[in-house]
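**Q** Sequence and predicted structure, then a few things I'm wondering about:
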Amino acid sequence: MKPTTDSNPARDQAPDPTTGPTTGPAPDLARDLIRRQESLAAERGNLDQLWQEIADLVLPLRADFTHLRQPGEKRAQKIFDGTAGQAAENLAAGLWGLITNAANDWFTLRADLAEEEETAETKLWLDEVTRRMRASFAGNGQRFYARVMELYADLVTFGTGIFYVEEVPETGRIHYSCRHLSECFIAENARDEVDTLFRRFQFTARQAVSRWGEACHPALQRAAEKEPDRRFAFLHAVMPREAGGMEGRAMSAHDAETPFVSHYVDVEHGLLLASGFYHEFPYQVPRWSTATRGLYGDSPAMLALPDIKMLNAMSKTTIIAAQKSVDPPLLAVDEVAVRGLRTHPGGIIYGGLDENGRRRYEPLQAGGNIGLGLELEEQRREAVRQAFYFSLLLMVQQPNQTATEVLARQEEKLRLMGPHLGRIQAEFLDPLIRRQFGIMRRANQLPPPPRQLQARGVRIEYVSPLARAQRAGEGAAIVRALEALAPIGAVKPEIYDNIDADAAARALTQSFGAPNHLLRSKAAVADLRAAAAPPPGNPADAVDAAGATYATDATDAGAALLEAMTGGAA
């Protein structure tokens, strides 16, 4: 990500992808795009069936892969135990709170420079740009934070999520949305990066005419007048410019420099409605993991699917057994004997006793072991919870832990989340923030960069709770090293000369996630110490005084350093 001083909106702002030029071989291009989307859809047919099965048991509100459900239709008929759905929602909410929490700073911008090389102007510019970008994410009624929760739910359930960031020139706002995975079909480039996406969706006739106007087919315009709520299928295709079918089409020199091309197609009439360009790929497509080496990701729900299916089957059986135990069937001589039998509460069963006072009807006691069923169910529930990292998200609920124990637990638990956090950062957060930065820069919403950054790049540093926890291992190592040195330091205090206290203090402070402005620069520390130093005297006297008090000072300094860094844990 590279800042620039050229912020001419007429040149930096790409045309709205819905209103770009449409001259050229539109019919052939439209049919080619429709055929490619159908080919991508056919290739993932087996995945759609798997996602439908997972959605039916874990996320029924998104169960629209193999067939389109009507609004208000019942969706939870196959669920007899809600453990999987609750665990998935808990993990999604945990990712929201640990990665992109609206109440915390979760990213900051840094220069591609050493800390001591940064000028005050550069630091102020980075802080101001970071502040404005955070405010933009929080703007428009916290829309980003509301939509990103849907992305995390798709990510942990299906293994792949689709997020869309669109600039709206009319309002100056940025529109965020989580696209349904059933609508989207992706392709990768030679570097295994998703750079092509086809989204097949539905608009009403009224929505289509409102968006594309006279570019719509005459039949669609007539439908907008007579049947405005009738739905039609449309296609949005975004791909690299060299593969976008724009050869021979009119475009400005500025448009020719944009790396991605966009097409909207009326599928029913095979009509190209609009074409345009994007400066950045507008879709972010994070994947939980790609262990199966497929195009789409794998998810915790896929790993836990056998346990989820078994748990639902066992719960159904236990429910039936419990119902039989509480309201057992009756034993009778024949069918005629039970006609008119009143089994409701307070009912009188006439003829229920014979002339000798013995019961004519007896309940059937099958003797099933409901307790065993409940015990087996709990084992499957625990397996499902662990697949969704349930224990990891409950670490904060373990009281009475020292700082050392907290660091050790975080290092152990979060080692499992490391690969997934790295993939989320690389495939979602990095392109998201770069897209946000580009949109705001083209809209003149960012201050001009300082001279020092005009030839250098800007990198993204994540400071969310989960990112800080991933770096906590370094702090834990420092604490453990100091604890191990304490017994030796009590006997031989000069060993503390091997430790750079300033470097240890900086590393430990950063590993705990303290704000960056809390640390003084190295130059400021040197100036502060120079001002506090005593005036120079007789060097010989200073050497004698230092020799006389070395052991005491070293012991006190080592103990103080250890206590400060471990919080008194030693």
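**A** In hand now; what should we look at?

**Q** From here on, just use CA atoms for contacts and neighbour counts.
**A** OK.

**Q** The closest residue to residue 494 other than its chain neighbours and residue 546, how far apart?
**A** Spatial nearest neighbour of residue 494, chain neighbours left out: residue 554 (6.5 Å); criterion: CA to CA, 6 or more residues apart in numbering. Distance, residue 554 to residue 546, using CA to CA, to the nearest Å: 11 Å.

**Q** thinking again about what came up before, I'd like to know which elements the helix or strand where the residue nearest to residue 494 lies is packed against.
**A** If you go by DSSP states H and E, residue 554 is part of helix 539-566. Judged by 3 or more CA pairs under 8 Å, 6 or more residues apart in numbering; DSSP states H and E, helix 539-566 is in contact with helix 472-491, helix 501-511.

**Q** got another, please set it beside the one above:
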Amino acid sequence: MFGKKTTLLSLWQETAENFYPERADFTICRSLGAEFADHLMTSYPTLARRELGDAFSTMLRRGKWFTLSVGENSPNQSAKVWLEWARDIQYRAMYDKRTQFVKATKQGDHDYAAFGQCAISVELNRNADGLLYRCWHLRDLAWCENAEGAIDTIHRKWEPTARDLKHLFGNNVAQKVNGALEKDPYQKIKCRHIVVPSEYYQTGKKFNAPFVSIYIDVDNQHVMEETPSFDKIYCLPRWQTVSGSQYAYSPATIVALPDARLIQSITRVLLEAGEKSVDPPMVANREVFRDDFNLMAGGITWADIELDTDIRNVIAEFGKSTSLPTGINIRDDVRSMIHQAFYLNSLTLPDTSGMTAYEVSQRVQEYIRQATPLFSPMEPEYNGDLCDMTFNKLMRAGAFGSVYDIPESLQGEDVQFTFESPLQTALGQEKQGQAQAVAQILLGAAQLEQAPGAVNVDVNGMIRDAISGSGAPAKWLRSEDEVAQIQQQNQAMQQQAAEVAQLQQGAQTVSDVANAAQSVQSLAGAA
């Protein structure tokens, strides 16, 4: 598995050198103090990657960015209270300073932006009293998919010190590690962490879990730990995959890589042209000077002059040019392409103030089309996997109390996560725009029914077609049978109200007649 990804390391190295220089150690070994970006002429590609990587955390993990639900089922009040309480428990557990969640996701976001994937482990610490998140270098991992296309086997190279191995595994380390503790406790030892489905790990032992976690001392050919695992430990979100490969790619850097090389070359040419413009090289007569001229900015070729001639007649400057508009225009165009390649033009919601409902709907739909390729893969495979793995570990560790304290309506339900993101906000705005459009359709139909020629139009059919054509959800429309039944009920109620009004009017008439007769009798008696 590691051998097959050797050529992929070369691609990642090239990508890192242009967009993520501090991570460019896939095929080379860097020493401490080495400069990361001394080979770059401009930092714009690196800044574009940095802005996209920083945007992931600020837009997808801001505040309490996830909520718990149970799918399509609507939980009752006690279930809602428990889900909100569990969300708060998980949020505090994830953002405890010992978990290193922010550090791991920060590194993972930039790996995801540059290489289209990252590797974050979700574990309990060795004391089992808290979570632990760590982001690992993609160079050190290799994985494969099963027949259904899901990652189920993961290998990670690891070089801890002898002291760390002893601290983590105690007496289960090899004997040579104990000897190294006395001579060189900081000696690095090659190890391997493997996560494999338990059905494939046939050693005669039984593991009552879907996976097995194995730590191996490769240098000493010694198995230090074999433990069952209910998940694959590593969260491996993948941005864009192609058939036939278990590794993903970043559509941002793959598209922008030619532009990144081009803008480096353009910047070098512009810098050199600018230097030559203010400090041009010199050209000399071949009869006096050598012909191997130094044509760099400020360059000059020296030679002995034996002829009796004036130096001004044999040496001169190359022509100067103080205007470089063409190169600058090309550079600006390349910057614009890199800006679009990193989706930086799709990170902000459109301003919809002062627009009609239709204009708001169209602008929001346009934003959703642009933002979906960016946010859609991250929510289920990145944030979703992190939250699912964390919730399951906390549940098994007893962080949510006894399972008997869970409301009965939630027993056996599959807890799902929903996330706060600009995409979800845009979807909410789209629903608002659709609701406003439906309200306008109904108001227009109410005015149409009172028009003189309204009898020539099937108003109900027109309303249904107009609402369906506005993009409103189908569940907003009642079925035709329900509408007919409601209309019949309304007609019956109206008829009943008319009869009651008629009876009241008749009773009032009888009362008026009786009062008039009484008045006549009173007048007659008085007379």
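**A** Cool, the structure landed. Everything numeric in this text was worked out from a predicted model, so none of it was measured.

**Q** thinking again about what came up before, tell me which residue of the second structure lines up with the residue nearest to residue 494 of the first structure.
**A** Using TM-score structural alignment, residue 554 of the first structure lacks an equivalent in the second structure.

**Q** mind checking how far residue 554 of the first structure is from residue 235 of the first structure?
**A** Distance from residue 554 of the first structure to residue 235 of the first structure, counting by CA to CA: 73 Å.

**Q** more crowded one of those two?
**A** Taking other CA atoms under 10 Å, residue 554 of the first structure and residue 235 do not tie; residue 235 has more neighbours (23 against 19).

**Q** quick one, strands of the stretch 1-150 of the first structure?
**A** Here the stretch 1-150 of the first structure has its strands, by DSSP state E, counting those that start in this stretch, at 107-111.

**Q** what do you get for the second structure?
**A** With strands called from DSSP state E, the second structure shows them at 66-69, 119-124, 131-136, 141-145, 151-158, 191-197, 211-217, 222-229, 234-235, 240-241, 248-249, 282-284, 315-317, 416-419.

**Q** Looking at those, which is nearest to residue 513 of the second structure?
**A** strand 66-69 (67.9 Å; CA to CA).

**Q** can you map out the helices along the second structure?
**A** 6-19, 44-60, 77-94, 101-115, 162-169, 175-183, 251-278, 325-341, 357-375, 378, 384-397, 422-449, 459-469, 480-526 (DSSP state H).

**Q** possible to save the ones you listed as JSON lines with mean neighbour count?
**A** Shown next, in JSON lines, are the helices of the second structure (neighbours: other CA atoms under 10 Å):
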{"stretch": "helix 6-19", "mean neighbour count": "18"}
{"stretch": "helix 44-60", "mean neighbour count": "19"}
{"stretch": "helix 77-94", "mean neighbour count": "17"}
{"stretch": "helix 101-115", "mean neighbour count": "22"}
{"stretch": "helix 162-169", "mean neighbour count": "17"}
{"stretch": "helix 175-183", "mean neighbour count": "14"}
{"stretch": "helix 251-278", "mean neighbour count": "18"}
{"stretch": "helix 325-341", "mean neighbour count": "16"}
{"stretch": "helix 357-375", "mean neighbour count": "18"}
{"stretch": "helix 378", "mean neighbour count": "19"}
{"stretch": "helix 384-397", "mean neighbour count": "18"}
{"stretch": "helix 422-449", "mean neighbour count": "17"}
{"stretch": "helix 459-469", "mean neighbour count": "14"}
{"stretch": "helix 480-526", "mean neighbour count": "12"}
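
**Q** quick one: which of these is nearest residue 351 of the second structure?
**A** That would be helix 357-375 among the helices of the second structure, by CA to CA, at 8.6 Å.

**Q** and the closest one, what does it pack onto?
**A** Packing partners of helix 357-375 of the second structure (3+ CA pairs under 8 Å, 6+ apart): helix 422-449.

**Q** which other helices and strands contact the helix it packs on?
**A** Here helix 422-449 of the second structure touches helix 357-375, helix 459-469, going by 3+ CA pairs under 8 Å, 6+ apart.

**Q** Quick one: closest of those helices to residue 55 of the second structure.
**A** Among these, helix 357-375 sits nearest to residue 55 of the second structure (CA to CA), with 10.8 Å.

**Q** could you point out which element follows that closest one?
**A** Sequence-wise, the next helix or strand downstream of helix 357-375 of the second structure (DSSP H and E) is helix 378.

**Q** Next, the mean deviation of that next one compared to the first structure.
**A** Comparison of helix 378 of the second structure with the first structure after fitting gives an average deviation of 2.2 Å (mean CA distance after the TM-score superposition for the first structure).

**Q** Residue range in the first structure corresponding to that helix, please.
**A** Going by TM-score structural alignment: helix 378 of the second structure matches residues 424.

**Q** Same check on stretch 108-121 of the second structure?
**A** By TM-score structural alignment, stretch 108-121 of the second structure lines up with residues 151-164 in the first structure.

**Q** Aligned counterpart of residue 168 of the second structure in the first structure, please.
**A** Match for residue 168 of the second structure (TM-score structural alignment): residue 211.

**Q** Hmm, I typed the wrong one, I wanted residue 51 of the second structure.
**A** In the first structure, residue 51 of the second structure lands on residue 90 (TM-score structural alignment).

**Q** go on, residue 269 of the second structure?
**A** Aligned partner of residue 269 of the second structure by TM-score structural alignment: residue 317.

**Q** So that match versus residue 372 of the first structure, what's the distance?
**A** 12 Å.

**Q** Kindly report the same for residue 114 of the first structure.
**A** Taking CA to CA, one finds residue 114 of the first structure at 63 Å from residue 372 of the first structure.

**Q** And residue 489 of the first structure, by the same measure?
**A** 58 Å.

**Q** Ok, residue 79 of the first structure next?
**A** The value you get for residue 79 of the first structure to residue 372 of the first structure, if CA to CA is used, is 21 Å.

**Q** Also residue 473 of the first structure?
**A** On the measure of CA to CA, residue 473 of the first structure and residue 372 of the first structure end up 43 Å apart.

**Q** same thing with residue 229 of the first structure?
**A** From residue 229 of the first structure to residue 372 of the first structure the distance is 54 Å (CA to CA).

**Q** wouldn't residue 70 of the second structure be in contact with residue 418 here?
**A** No: at 10.0 Å, residue 70 of the second structure does not count as touching residue 418 under the criterion of CA atoms under 8 Å.
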